[in-house]
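Enquirer: Build me a structure from this.
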Amino acid sequence: MASNAKIAVVVAILALLQVSCIAVARRNGKAGPCADDAEGCFDLLAVSRRGDDGGAPAVMTVNGFQRGEEGGPSECDGQYHSDQDLLVALSTRWYANGQRCHKKIRITSNGRSVEATVIDECDSHRGCKDNIVDASKAVWEALGLNTNTGEVPVTWSDV
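Expert: This is a model prediction of the structure:
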């Protein structure tokens, strides 16, 4: 029985040390293997911090996925897509080196939710902030939002 108590104390101490190290790293800048936004790194803490609805806080921006609009073809499949489809690009860490390609996420704003498919990366190495859900016009419309607003706070989660 005493050995179980000792194990529990050691586990608790290790957990506290990990939390403390993460807090210090965040306060003093990035640390660890993802310090330089290495490919394949994504912020599990950012995804695990949840808003009131259970989703990760983010900023949603407007993106055009059709040929001739803001970006090039999708990172997931090299194709252009219709802005009438429910589509998003995620910041580099959330895009997770393509691990979320063609998977659905749930986006919530103003008490409404919509499911959209991840098809692209909003490259944080080229100026995209690390908390962006870059969404098609169809996503904005489904949430009852005006695209002229430019950006709105949302939460999102994997479906």
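Enquirer: When you work out contacts or count neighbours from here on, use the C-alpha atoms and nothing else.
Expert: Noted.
Enquirer: Now do the SS call for the most centrally placed residue in the chain.
Expert: The centroid of the chain falls nearest to W94 when counting by Cα atoms, centre = their mean (3.8 Å). At W94, secondary structure determined by DSSP: H, G, I helix; E, B strand; the rest coil is helix.
Enquirer: now it: how far from A142?
Expert: W94 sits 22 Å away from A142, going by Cα to Cα, to the nearest Å.
Enquirer: next one: A58
Expert: Distance from A58 to A142, by Cα to Cα: 17 Å.
Enquirer: Quickly find the element holding K6.
Expert: Using DSSP states H and E, K6 sits in helix 2-27.
Enquirer: same check, this time on E115
Expert: If you go by DSSP H and E, E115 is part of strand 112-122.
Enquirer: those strands in the protein, which residues are they?
Expert: For the chain, the strands defined by DSSP state E occupy 56-62, 87-91, 104-109, 112-122, 132-135, 151-158.
Enquirer: Turn the ones you listed into a markdown table, columns for distance to A8 and mean neighbour count.
Expert: Converted to a markdown table, the strands of the chain look like this (distance: least, Cα to Cα, whole Å; neighbours: other Cα atoms under 10 Å):
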| stretch | distance to A8 | mean neighbour count |
| --- | --- | --- |
| strand 56-62 | 30 | 22 |
| strand 87-91 | 38 | 28 |
| strand 104-109 | 36 | 20 |
| strand 112-122 | 41 | 22 |
| strand 132-135 | 39 | 28 |
| strand 151-158 | 32 | 18 |
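Enquirer: run this one through as well so I can compare:
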Amino acid sequence: MTVNGFKKGESGGGPSACDGRFHSDGEMIVALSTEWFAGGRRCHRRIRITSAPHGGRAVEATVVDECDSRHGCRHNIVDSSPAVWKALGLDTDVGEVRVTWSDA
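Expert: So this is what the prediction gives:
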């Protein structure tokens, strides 16, 4: 999992693919790599993210965007808002952590 800003001008780039909007860093939201995004079929669906190596905390977040694997995003990434990191008790300065996820 990596950290991403979904507000205008942040690291996420343009508006979210699912709704054409920008989102607050305080929202529990994610962008999934292209294969997992499934052509938008996961838009607005919730996923459960577990940080097993970091105490086993789990949270649910809503899919709002694609992390385009054809343009630089890896094929196995959950790109999440700072709120997701905070809810899992993780430090966003780390930049990347191992997690597991499933459809909620």
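Enquirer: overall similarity of the pair, as a TM-score.
Expert: Their TM-score after superposition, calculated using TM-score structural alignment, normalised by the length of structure 2, is reported as 0.95; 100 aligned residues with a Cα RMSD of 0.4 Å.
Enquirer: picking up where we left off before, and the strands of structure 1: which comes nearest A12 of structure 1?
Expert: Closest approach to A12 of structure 1 among those is made by strand 56-62 (26.0 Å; Cα to Cα).
Enquirer: Tell me which other helices or strands the closest one touches.
Expert: Judged by 3 or more Cα pairs under 8 Å, 6 or more residues apart in numbering; DSSP states H and E, the packing partners of strand 56-62 of structure 1 are helix 44-48, strand 132-135, strand 151-158.
Enquirer: same thing but at 6 Å, please
Expert: When contacts are defined as 3 or more Cα pairs under 6 Å, 6 or more residues apart in numbering; DSSP states H and E, strand 56-62 of structure 1 sits against strand 132-135, strand 151-158.
Enquirer: Make CSV from those strands and add distance to Q66 of structure 1 to it.
Expert: Below are those laid out as CSV (distance: least, Cα to Cα, whole Å):
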stretch, distance to Q66 of structure 1
strand 132-135, 12
strand 151-158, 20
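Enquirer: S3 of structure 1 is nearest to which of these?
Expert: If we rank those by Cα to Cα, the stretch that ends up nearest is strand 151-158, at 39.5 Å.
Enquirer: just how off-centre is that closest one within its chain?
Expert: 8 Å (Cα atoms, centre = their mean, to the nearest Å).
Enquirer: which part of structure 2 lines up with it?
Expert: Using TM-score structural alignment, strand 151-158 of structure 1 lines up with residues 96-103 of structure 2.
Enquirer: which position in structure 2 aligns with H81 of structure 1?
Expert: Checking TM-score structural alignment: H81 of structure 1 goes with H23.
Enquirer: Its match and N4 touch, don't they?
Expert: No - using Cα atoms under 6 Å, H23 of structure 2 is not in contact with N4, being 10.9 Å away.
Enquirer: So which of these two has more stuff around it?
Expert: N4 (22 against 18; other Cα atoms under 10 Å).
Enquirer: For the aligned residue in structure 1 for that one, list the residues it contacts.
Expert: Using TM-score structural alignment, the partner of N4 of structure 2 in structure 1 is N63. Residues near N63 of structure 1 by Cα atoms under 6 Å, 6 or more residues apart in numbering: 134-136.
Enquirer: Serialize the strands of structure 1 to TSV and add fields for distance to I7 of structure 1.
Expert: Converted to TSV, these look like this (distance: least, Cα to Cα, whole Å):
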stretch	distance to I7 of structure 1
strand 56-62	33
strand 87-91	39
strand 104-109	38
strand 112-122	42
strand 132-135	41
strand 151-158	34
